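In: Here is my input; please provide its structure:
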Amino acid sequence: DPQLAVSVSHTTRPKRAAEVDGEDYHFIDPAGFEAMVAAGEFLEQAEVFGHRYGTAAREVADKRAGGRDVILEIDWQGAAQVRGQVPDLIGVFVLPPSRHTLKERLAARGADSPESMAKRLVEARSEMSHVADFDYVVVNDDFNAALDNLRAIVQAERLKTPVQAQRQRSLLAGLLS
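Out: Sure, this is the predicted structure:
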């Protein structure tokens, strides 16, 4: 969908082997991250498992100014921060189909020690307790089905009357004159 863009977050964590700077994340050192925080450049930012993550406000604003809907891959705390600044935020919480599947998916990444994985599972449980703060819930039991559900949400939001009234202003004016 050419009108859909994914925001690339900044992070202080080390780049993993298969990751590409600027595509997966903008990898930045802690001092650079702190400078961006001090300059108010982040729409949201948080520390997760000892590393900082943040969404650059300018990147999101530029994409939105170009008429694109922007997907932010953030946790519930980040979503709360963004909701305070972007009133038309639509929150989608993606759930794993089971605790067992979540554990399998974390293990398959091969990026965590057993201790780190245990912490991530505890954090995931805490994260899931905030599901009611979101507008939609998608269960990711099948990737393609979950993707179809996300596309349906985007399409439904684009068809809401306030959005269409704005996008179809000249059509409506012509029809009503």
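In: drop to CA atoms for contacts and neighbour counts, all remaining ones
Out: Will do.
In: Figure out the helix or strand that residue 93 lives in.
Out: strand 92-95 (DSSP states H and E).
In: Show me where the protein has its helices.
Out: For the chain, the helices defined by DSSP state H occupy 30-38, 57-65, 76-85, 99-109, 114-128, 143-158, 161-167, 169-176.
In: Using JSON lines, lay out those helices together with distance to residue 12 and mean neighbour count.
Out: Output for those, formatted as JSON lines (distance: least, C-alpha to C-alpha, whole Å; neighbours: other C-alpha atoms under 10 Å):
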{"stretch": "helix 30-38", "distance to residue 12": "6", "mean neighbour count": "14"}
{"stretch": "helix 57-65", "distance to residue 12": "17", "mean neighbour count": "15"}
{"stretch": "helix 76-85", "distance to residue 12": "16", "mean neighbour count": "16"}
{"stretch": "helix 99-109", "distance to residue 12": "19", "mean neighbour count": "12"}
{"stretch": "helix 114-128", "distance to residue 12": "17", "mean neighbour count": "14"}
{"stretch": "helix 143-158", "distance to residue 12": "28", "mean neighbour count": "14"}
{"stretch": "helix 161-167", "distance to residue 12": "37", "mean neighbour count": "12"}
{"stretch": "helix 169-176", "distance to residue 12": "44", "mean neighbour count": "10"}
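In: Please give the structure of this sequence too, so both can be compared:
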Amino acid sequence: MTRRGLLIILSSPSGAGKSTLARRLMDWDATIRFSVSATTRAPRPGEEEGREYYFRSRAEFEQMIAAGEMLEHAEVFGNFYGSPKGPVEAALAAGRDMLFDIDWQGGQQVRNSSLGKDVVSIFVLPPSIAALEMRLRGRGQDSDAVIAGRMQKSRDEISHWAEYDYVLINDDLERTDTALRGIIQSERLRRERQTGLTDFVRGLNREFEARLAR
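Out: Below is the predicted model:
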């Protein structure tokens, strides 16, 4: 039975566990591919074209936007970042699932794109604001000022929870991971995504007709 791939959007405030869940999801099913973004920033040491990013000049990126070749994009600290449509379209048509780790703004753009019908959007909430701040401080990477900024941004992120198809409260990583897998398994079985289903049912009807003709 053939099917069309899923465009999986996974969003959360920083520190809610989104990156861990994304990594575990791809460990669970190696056929799920992480969407590679394009950017106008220069490659960093060790980064490769098509692995970390598709590196494009600003003029090239703006041409892609004008031609409708970007599913979503944003300008961050003077550089463009975005998701090229072509590789995603090819993957979905081949029945492969693509995972997007993007914020609510990128999610809105993707849902409103020509591939919106393929989207399964999932928002991950922390069990509490205190737990969220504890996770951010536990990283030991940011100053108090940076953490305060992340917490303020988290409030804005969380305010968009109702725009998503599914919402998971990450109070237990194993339970949340299991729920996430269940969502993916269920969405893969939706009638409209099983592209070979119509032909399969026609085959069943032909079997009925052959029995009646005996």
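In: Identify the residue range in structure 2 corresponding to the strand holding residue 93 of structure 1.
Out: With TM-score structural alignment applied, strand 92-95 of structure 1 matches the range 122-125 in structure 2.
In: so residue 5 of structure 1 touches residue 63, yeah?
Out: Yes - contact criterion C-alpha atoms under 8 Å: residue 5 of structure 1 and residue 63 qualify, at 7.2 Å.
In: so what sits against both of those two?
Out: Common neighbours of residue 5 of structure 1 and residue 63, using C-alpha atoms under 8 Å, 6 or more residues apart in numbering, are 69, 70.
In: returning to what we had before: save the helices of structure 1 as JSON lines, and put in distance to residue 1 of structure 1 too.
Out: Formatted as JSON lines, these follow (distance: least, C-alpha to C-alpha, whole Å):
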{"stretch": "helix 30-38", "distance to residue 1 of structure 1": "31"}
{"stretch": "helix 57-65", "distance to residue 1 of structure 1": "14"}
{"stretch": "helix 76-85", "distance to residue 1 of structure 1": "23"}
{"stretch": "helix 99-109", "distance to residue 1 of structure 1": "27"}
{"stretch": "helix 114-128", "distance to residue 1 of structure 1": "29"}
{"stretch": "helix 143-158", "distance to residue 1 of structure 1": "9"}
{"stretch": "helix 161-167", "distance to residue 1 of structure 1": "17"}
{"stretch": "helix 169-176", "distance to residue 1 of structure 1": "23"}
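In: can you tell which of these is closest to residue 13 of structure 1?
Out: Among the helices of structure 1, the nearest to residue 13 of structure 1 by C-alpha to C-alpha is helix 30-38 (8.9 Å).
In: ok, residues contacting that closest one?
Out: For helix 30-38 of structure 1, contacts defined as C-alpha under 8 Å, 6+ apart pick out 10, 11, 12, 42, 52.
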